[in-house]
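# pasting the sequence and the predicted coordinates here, then a few questions.
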Amino acid sequence: MNLKLIVEDKGDRIDRWLSKHILNISRARIQKLIQAGNIILNNKICKTKKEQLIAGDCLEVFVPSPKKLELIPEAIPLDVLYEDKYLIIINKVAGMVVHPSPGHENGTLVHALLHHCRDLSGIGEVQRPGIVHRLDKDTTGTIVIAKTDFVHQHLQKQIRDRVVEREYLAIIHGVLKNRENNDNVVNKGVIDLPIGRHLIDRKKMAVMPSEKNGRKAVTYWKILERLGNYSMVNFKLGTGRTHQIRVHSSFLGCPILGDPLYSSNHSFNINLSGQALHAHKLSLIHPVSSNKIEITANPPIEFTKLLKTLRRKTTN
């Protein structure tokens, strides 16, 4: 698809202006088109998303046709919580990577979805067709996937605008405290600390000031149950940074049990396959019907067994 546009208004930053004036193309997609040299401004290749437009500027936008997926569908069983012709919500199991990456070339959720849905080609990125958000490999629970490009962009906008609500259950070391009332143990609070890539260990994220590329990250928490030296907590995302809940809870001295990256406390004597973190509830507005959809996924057996063990130890 090739488009020619003339800026007739006051103008704006080029990525913002184009995302407002081209239907069904997100701002993130526009930025990638700029990086690929597919946007021409006044007969010259635009090199930055921060280019300021003025009235009279001439733009040419080249949108490549979707690449044919080279991924091979795999008949991997899926726990489908909700599905229609526009979207599907899955209860992801522990150990399943969401999309292909180095070291995880097959067996991912994407491979399973390609077999289940058959029509995801061209939705979003080539290696992440239909993927709106992600869950870490060993985090279980609800994840939504779009079946059309319109729904994909609509759901991503809902996430950016904080319309989508994502709630998690976790079992953590210790008891979280409200940082503003550190002397008093309270049952709920908010963690508002920026997160960025760890400066030394690039596999990890860390609480990082904005001047070192930390991005705003907000997590709401509520203690559901105290279990001796541990707690079961409800976490609600205000933003969606990589490893956000895991980083925030660890930074406050209460890492999630079984977390291989952010927990240094290995005193617990139960074998866990990964962090005890479960995406319990997902709420969104259906992009086509405008109805509210609220889906809940029960925690996996390993999580419930851990909870029963801790309750038993607490009462003994």
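Cool, the structure landed. If you're wondering where the values come from, they're calculated on a predicted model, not measured in any experiment.
# going by C-alpha atoms from here, please, whenever you check contacts or count neighbours.
OK.
# which stretches of the stretch 201-316 of the chain form strands?
Secondary structure of the stretch 201-316 of the chain (DSSP state E, counting those that start in this stretch): strands at 205-207, 218-227, 230-237, 277-285, 292-296.
# by contact count, what packs against the first one?
When contacts are defined as 3 or more C-alpha pairs under 8 Å, 6 or more residues apart in numbering; DSSP states H and E, strand 205-207 sits against strand 195-197, helix 244-251.
# now distance to Ile159 and mean neighbour count too, for these, in CSV please.
As requested, these are exported to CSV (distance: least, C-alpha to C-alpha, whole Å; neighbours: other C-alpha atoms under 10 Å):
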stretch, distance to Ile159, mean neighbour count
strand 195-197, 18, 21
helix 244-251, 15, 22
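# for Leu5, find the nearest of these.
strand 195-197 (36.7 Å; C-alpha to C-alpha).
# does anything pack onto that closest one? Which helices or strands?
Counting contacts by 3+ C-alpha pairs under 8 Å, 6+ apart, strand 195-197 is packed against strand 205-207.
# just give me how far the strand it packs on sits from the chain centre.
Strand 205-207 sits 16 Å away from the centroid of its parent chain (C-alpha atoms, centre = their mean, to the nearest Å).
# next one: stretch 131-151
For stretch 131-151, the gap between its own C-alpha mean and the chain's C-alpha mean amounts to 8 Å (C-alpha atoms, centre = their mean).
# measure it end to end?
11 Å (C-alpha to C-alpha, to the nearest Å).
# please apply the same query to stretch 74-92.
Distance between the two ends of stretch 74-92: 16 Å, counting by C-alpha to C-alpha.
# just stretch 17-35 next, same as before
Start-to-end, stretch 17-35 (C-alpha to C-alpha) is 16 Å.
# what residues does stretch 203-216 touch?
For stretch 203-216, the surrounding residues in contact (C-alpha atoms under 8 Å, 6 or more residues apart in numbering) are 192-198, 239, 241-243, 247-248, 251, 261.
# buried residues, it. List them.
Neighbour-count burial for stretch 203-216 flags Met205, Ala206, Val207, Met208, Gly214, Arg215, Lys216 (criterion: 16 or more other C-alpha atoms under 10 Å).
# equivalent analysis for stretch 275-293, please.
Gln275, Ala276, Leu277, His278, Ala279, His280, Lys281, Leu282, Ser283, Leu284, Ile285, Pro287.
# this is the comparison structure:
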Amino acid sequence: MSFTHLLKSVKVHGRFFHFRRLTSSPSLVTDQQEGTAVLTPKPKKNIFSKSGVLDVSNISRDSLIKVLVASLLFKGDGLLVLSKPAGLSVSGKTKDGQFSLMDVMHDVADGINSPNACLISAPEKETSGIILLAEDKMTANKLNRDIVDASKRSGVKRQYIGLTVGIPEHNQGSQLLHVGQEDIDEELMTVIKSDFSKASLTRQDTKKTKMEYKVLEHNRQLNCALIEMWPQKAYKHQLQVHSTSMLCCILGDHLYSNRVQSVLGVPVLIDPLQAKPGPQKLPKMLREAMNLTASKTANMPLHLHFHQLFIKRPAGDLHITVPLPRYFQRSLQLLGLKMPT
């Protein structure tokens, strides 16, 4: 299934709410030197140039609340939709002590005039996209039951949009992987389990994950692609692992990208125990196309966005779409890619 609308929207019970696309254009500035006016181009812009990259590791509580309140896209029929910034944990304590969504949930709920709002779903820390809330606990319980029932009938579908370094070999397909978790360099990482037992499946130490994907656009010269991914079920870092297994890395993936290495110009997948988490290393041409220094590359947010959610339910099918973040849109422009119309 492909997203084909130029306008971004939220649709609830047959009603669409549209959002206009953001664009920007370069400009020139003048400078005075020894009495002579000289046209000087502005420094080349990258995604950190007023494109909405939020450093959630270094943001105050009040500022985070304001960002989330301002991200409200839809409110009605007992539901609320917000847009989560990349890098924001949903819950739990982080190593650097940054705030999570649940840490500020009460204040955000007050800010959107829904003091009893309950969280239904949100993408994991590194991923941006759909935050779905219910106005109150009763609505939340009903929606959660609808989601459980719909899941049993394959009636819940989640679409993610990813920008990859590398182009999948096939334009579309599906992947079935068995995965588990390993402690690598003090990080709990997801790894592919090629050798597993039935007992490990029973214990759920190993889980079966499936993803369907389609390449929406690609740039052969820069070796990058815009792809949509449809995971069957959610599992920690599943899409990053699926991407590396296709010898691609999601742009801004500082956890798994080192698993894909180049040997004599050919990408190969290496042992995850030898691929410690660390700043993503981008090819020179791609980095120059994005006007990035090494330090900026290390701060690149993950270009993986929870874009659409479909839920079939008795009260009416639910279809939610949240637009790509501005920095994601800017990255597409810099790399000569665009969402198909």
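Sure thing, it's come through. Being a predicted model, the structure only gives us computed values, none of them experimental.
# rewinding a little: name the nearest of the contacts of stretch 203-216 of structure 1 relative to Leu113 of structure 1.
Once C-alpha to C-alpha is applied, the member of the contacts of stretch 203-216 of structure 1 that ends up nearest Leu113 of structure 1 is Thr242, at 22.4 Å.
# what sits against that closest one?
Neighbour list for Thr242 of structure 1: Met205 [criterion: C-alpha under 8 Å, 6+ apart].
# that one -> structure 2?
By TM-score structural alignment, Thr242 of structure 1 lines up with Lys236 in structure 2.
# again with Tyr262 of structure 1
Using TM-score structural alignment, Tyr262 of structure 1 lines up with Tyr256 in structure 2.
# what about the closest residue to Tyr220 of structure 1 other than its chain neighbours, neighbour count?
Of all residues not flanking Tyr220 of structure 1 in the chain, Val190 sits nearest, at 4.4 Å (C-alpha to C-alpha, 6 or more residues apart in numbering). A count of nearby residues for Val190 of structure 1, using other C-alpha atoms under 10 Å, gives 18.
# also Arg220 of structure 2?
10.
# ok, now the one 4 residues further on?
Here the count is done by other C-alpha under 10 Å, and Cys224 of structure 2 has 24 residues near it.
# all strands for the stretch 51-200 of structure 1, in order.
Under DSSP E, counting those that start in this stretch, the stretch 51-200 of structure 1 gives strands at 58-62, 80-83, 87-92, 140-146, 165-173, 188-192, 195-197.
# which residue range of structure 2 does the second one align onto?
Right, the one you point to is strand 80-83 of structure 1. Aligning strand 80-83 of structure 1 against structure 2 (TM-score structural alignment) gives residues 72-75.
# name the residues that touch the matching stretch?
Residues outside stretch 72-75 of structure 2 that contact it (C-alpha under 8 Å, 6+ apart): Val10, Phe17, Leu80, Val81, Leu82, Ser83, Ile112, Val322.
# which ones are touching the fifth one?
Applying C-alpha under 8 Å, 6+ apart, one finds that Leu82 of structure 2 lies in contact with Leu68, Val69, Ser71, Leu72, Leu73, Phe74, Ile130, Ile131, Leu132.
# selection in PyMOL covering whichever of the residues you listed are buried, please.
Remark: buried members of those, expressed as a PyMOL selection using 16+ other C-alpha under 10 Å:
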select buried, resi 68+69+71+72+73+74+130+131+132
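# same list (the contacts of Leu82 of structure 2) but as CSV, adding distance to Ala289 of structure 2.
Shown next, in CSV, are the contacts of Leu82 of structure 2 (distance: C-alpha to C-alpha, whole Å):
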residue, distance to Ala289 of structure 2
Leu68, 31
Val69, 34
Ser71, 29
Leu72, 33
Leu73, 32
Phe74, 35
Ile130, 29
Ile131, 32
Leu132, 35
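# quick check: Gln156 of structure 1 touching Ile131?
No - using C-alpha atoms under 8 Å, Gln156 of structure 1 is not in contact with Ile131, being 9.5 Å away.
# between those two, which is the more surrounded one?
Set Gln156 of structure 1 next to Ile131 and count neighbours by other C-alpha under 10 Å: Ile131 wins out with 23 against 18.
# that one against Ala146, yeah?
Yes - using C-alpha under 8 Å, Ile131 of structure 1 is in contact with Ala146, at 6.6 Å.
# between those two, what contacts are shared?
Common neighbours of Ile131 of structure 1 and Ala146, counting by C-alpha under 8 Å, 6+ apart, are His152.
# may I ask which of the contacts of stretch 72-75 of structure 2 has the most neighbours?
Looking at the contacts of stretch 72-75 of structure 2 with neighbours defined as other C-alpha under 10 Å, the largest count falls to Ser83 at 27 neighbours.
# next up, the contacts around that residue.
Contacts of Ser83 of structure 2 (C-alpha under 8 Å, 6+ apart): Leu68, Ser71, Leu72, Leu73, Ser128, Gly129, Ile130, Ile131, Val322.
# let's see 6 Å
When the contact criterion is C-alpha atoms under 6 Å, 6 or more residues apart in numbering, the partners of Ser83 of structure 2 are Ser71, Gly129, Ile130, Ile131.
# just give me the longest helix of structure 1.
The single longest helix within structure 1, with elements called by DSSP state H, is helix 301-315.
# just give me the match in structure 2 for Gly107 of structure 1.
Checking TM-score structural alignment: Gly107 of structure 1 goes with Phe99.
# so the nearest residue to that match once chain neighbours are set aside versus Ala117 of structure 2, what's the distance?
Leaving aside its sequence neighbours, Phe99 of structure 2 sits nearest to Arg61 (C-alpha to C-alpha, 6+ apart; 7.0 Å). Taking C-alpha to C-alpha as the measure, Arg61 of structure 2 falls 19 Å from Ala117 of structure 2.
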